[in-house]
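> Compute the structure for the input listed below.
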Amino acid sequence: MKRDAFIVLIGLGLAALPLVVGSYWVGLLTQALIFGGFALGLDVLVGYTGMPSLGHAAFFGLAGYGTALAITRWGLNPWLAAGIGIVLSLAVALAFAPLAVRLRGLTFLTVTLAFGQVAWGLATRGGEFTGGENGIPNVARPSLGFWDLQTPVGFYLFTVFWLIILTLLVSRFVASAVGLSLLGVRDSDTRMAALGYNVQARRALAFVVAAGVGAIYGMLSVFYNQFIGPGSLDWRLSAQMLLSVVIGGAGSLWGPFIAGTGLHVLKTLLTGQTERWPMVLGALYVITVVLLPGGLASLARKFRRDRPAAAAKPLDSRVVREP
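Take a look at the predicted model:
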């Protein structure tokens, strides 16, 4: 409950930011929170299961393309279109996950990269249907009666609302018995299999959860920008999200969120100063590996270790529950 209250409190703090910042920052923070939430979802796969992916931008982009196509090509209601986009992305994740999770390490990384590039290629060469390299413009935002989503502040608050809901769900998932078992799979899949756990099923579940979170944020992104292009599927977005997890601290949730949000803000602010963003991102990664091997989250862990020791808590029964 304390964790839930903390998440809601942070969300309320974010919701209050439009009171003290201008419209430029409201727009920038909207997109930044979308990427921060995307990185938080990816942490379920990378940090809790130990499977780094270079293809999860595909699920972010598939949801966006599905939503945009349903609105602009078929004239569907934006809410229905959003549902179609998310279901499309989840369906692809469910089909791909059982195959991908049989692989490990560099092989898994390479296969997810190839998968993402296939999705990018289909969008780029989709002709008039996908808009090709020009993408799909003029995507209508949904309406919500009392909640005006057409204004920058209104959509920002809508994004914060989804951020709170998804963060609560992900936080509860990783703290559940199934979520805790993912850590066992990450640390010793052989031992977990010997204990009777279905290792492949748990990896596939983490894969789909990360894809589902990415899909919802992909839907938010296309509505915010009212545009979708191949860049939403590009491997470079996947790489930025993966590095956000590493820089923030894999397995901490809040660390990847802070890093994902901060990196987008930094990238936007540096766009007018330098075209070498990949070099800046690489430098941040090297600095993190050298100075903070555990990412930003390691700073908090160090702070807790430096505090006076508290009485040990009883062992969580979920950790020792029979599979």
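> Could you use CA atoms for every contact and neighbour count after this?
Will do.
> tell me which element the residue nearest to the spatial centre of the chain is part of?
With distances taken as Cα atoms, centre = their mean, Phe38 lies nearest the centre of the chain, 1.8 Å away. Here Phe38, judged by DSSP states H and E, is contained in helix 23-49.
> how about that helix: buried residues?
Buried residues in helix 23-49, counted by 16 or more other Cα atoms under 10 Å: 26-49.
> Just say helix, strand or coil for Ala140.
Taking DSSP: H, G, I helix; E, B strand; the rest coil as the rule, one finds Ala140 in the coil state.
> residues in contact with it?
For Ala140, the contact set (Cα atoms under 8 Å, 6 or more residues apart in numbering) comprises 71, 78, 223, 226.
> Recalculate using a threshold of 7 Å.
By Cα atoms under 7 Å, 6 or more residues apart in numbering, Ala140 lies in contact with 78, 226.
> Repeat that for Ala300.
Contacts of Ala300 (Cα under 7 Å, 6+ apart): none.
> any idea which helix or strand comes after the helix holding Phe38?
Using DSSP H and E, the helix or strand that follows helix 23-49 in sequence is helix 57-72.
> next structured bit after that next one?
Next element after helix 57-72 (DSSP H and E): helix 78-100.
> Pull the residues that contact the next helix or strand after that next one.
Moving toward the C-terminus from helix 78-100, the next helix or strand (DSSP H and E) is helix 105-124. For helix 105-124, the surrounding residues in contact (Cα under 7 Å, 6+ apart) are 51-55, 57-58, 100, 130, 132-133, 230, 233-235.
> report the angle between the axes of helix 105-124 and helix 57-72?
Using axes from the mean of the first three to the mean of the last three Cα atoms, to 10 degrees, the direction of helix 105-124 lies 20 degrees away from that of helix 57-72.
> another one to check against the first:
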Amino acid sequence: MVAVAGLSAAALLAGEFHLRFLAEILIIGTAVMSLDLLVGFGGLVSLGHAALFGAAAYAAAVAAQHLGGNLLFILGTGIAMGAAVAALMGAVIVRTSSLFLLILTLLLGQIVWEIVFHWRDVTGGADGLRGLPPLSFGPWVLSSARPLFLLAGLLALAALWLAHSFVDAPLGRALIGSREQPIRMSALGYSIPRIRFLTMLVAGAIAGAAGALYPFVNLYIGPQSVHWTLSATMIIMLVIGGVGSLWGAFLGSAVYLAIQTYISAYTDRWQLFVGLIFVLTVLLLPNGLAGGLRRLASRMRRRRAQQA
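Predicted coordinates:
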């Protein structure tokens, strides 16, 4: 309810630029949250997650150019592409872990980047794609910032609910078990590769849904959206927000994008601020901003109980 109230207030009070900025935070936060399923609950650190997000964004943009911007079709295209890339990546990495998994996801992600960068006739190459038709839902055209922001908010809430449901389901519990005790889980009859593969599919579908909306909010999609540096940025956002918290992904993306957007207007060395916050988070808040807020709320509840 608090999230819905916040989205409604922002939609009424914020201007065009800030609504698009908030929509970008929600979309990137949704993609980071899907990465949290792999990193926070599966212990699978990936440097190829941007490939899932960016491939879906390109697929949605190309589909919109040729077939129009019907919202359900665009979302379906993004989800299908994100899940398809995740399936291909998952088939290769499910039996690896730690450093080998990191390197494999990096290589697979860069293969996607090479395709996007050199397939100029379809993707626009280094120039990317612009001038996309607006999204539409029935008779409504979703081209202005306010409906796009509300759409991004609804997507974030739906993705957060789906991620929580996945974590609470038997498959999610098995994923956590495979991270903590892989040998014992195998001895109990669980197929760890199958668990990881299904998790990749869910994470890819969520990232794909976020990627499908991204070109229409950002009004552009370029090859940097599939580059490994975006995957590294997502990991930084996740650590700042809190690994394993799900909703912390939105906090991390908000902090990073706010620094990138506002501090970069005053200095080209805005990444120093990101690095400082990252180091302070690791040293002082090992569970991220979400963990710090939970701890603060717990202390406040205990204090109220003592006063009562």
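> how much space between the equivalent of Leu291 of structure 1 over in structure 2 and Ser298 of structure 2?
Residue pairing (TM-score structural alignment): Leu291 of structure 1 is matched to Leu284 of structure 2. Leu284 of structure 2 is 17 Å from Ser298 of structure 2, where distance means Cα to Cα, to the nearest Å.
> Could you find the counterpart of Ile228 of structure 1 in structure 2?
In structure 2, the residue paired with Ile228 of structure 1 according to TM-score structural alignment is Ile221.
> what's near enough to touch its match?
Ile221 of structure 2 touches 58, 128-130, 215, counting by Cα under 7 Å, 6+ apart.
> Among those residues, which ones are in strands?
The strands, defined by DSSP state E, take in nothing from the contacts of Ile221 of structure 2.
> so which of these comes closest to Leu13 of structure 2?
Of all those, Leu13 of structure 2 sits closest to Pro215, with 23.9 Å by Cα to Cα.
> nearest residue to the closest one other than its sequence neighbours?
Ile221 (5.3 Å; Cα to Cα, 6 or more residues apart in numbering).
> Show me what Leu35 of structure 2 aligns to in structure 1.
Looks like Leu35 of structure 2 aligns to Leu42 there (TM-score structural alignment).
> make that Phe117 of structure 2, sorry
By TM-score structural alignment, Phe117 of structure 2 lines up with Thr124.
> And for the closest residue to its match other than its chain neighbours, the neighbour number?
Counting by Cα to Cα, 6+ apart, the nearest residue to Thr124 of structure 1 once its immediate chain neighbours are dropped is Gly132, at 4.3 Å. Using other Cα atoms under 10 Å, Gly132 of structure 1 is surrounded by 18 other residues.
> how much space between Gly132 of structure 1 and Gly126 of structure 1?
With Cα to Cα as the criterion, Gly132 of structure 1 and Gly126 of structure 1 are 5 Å apart.
> Quick check: the match of Leu291 of structure 1 vs Phe278 of structure 2, distance?
Leu284 of structure 2 sits at a distance of 10 Å from Phe278 of structure 2 (criterion: Cα to Cα).
> between the two, which one's more packed in?
Using other Cα under 10 Å as the criterion, Leu284 of structure 2 and Phe278 rank with Phe278 on top: 20 against 11.
> and Gly128 of structure 2, what does it touch?
Neighbours of Gly128 of structure 2 in contact, by Cα under 7 Å, 6+ apart: 221-223.
> What subset of the contacts of Ile221 of structure 2 is buried?
Using 16+ other Cα under 10 Å as the burial test, these include 58, 128-130, 215 as buried.
> For these, could you give me TSV that also reports distance to Gly15 of structure 2?
Below are those laid out as TSV (distance: Cα to Cα, whole Å):
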residue	distance to Gly15 of structure 2
Tyr58	28
Gly128	27
Leu129	26
Arg130	23
Pro215	20
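> tell me the contacts of Pro256 of structure 1?
Residues in contact with Pro256 of structure 1, defined by Cα under 7 Å, 6+ apart, are 36, 39-40, 43, 244-245, 248-250.
> mind redoing it with 10 Å?
The neighbourhood of Pro256 of structure 1, defined by Cα atoms under 10 Å, 6 or more residues apart in numbering, consists of 35-43, 47, 241-250, 262, 295-297.
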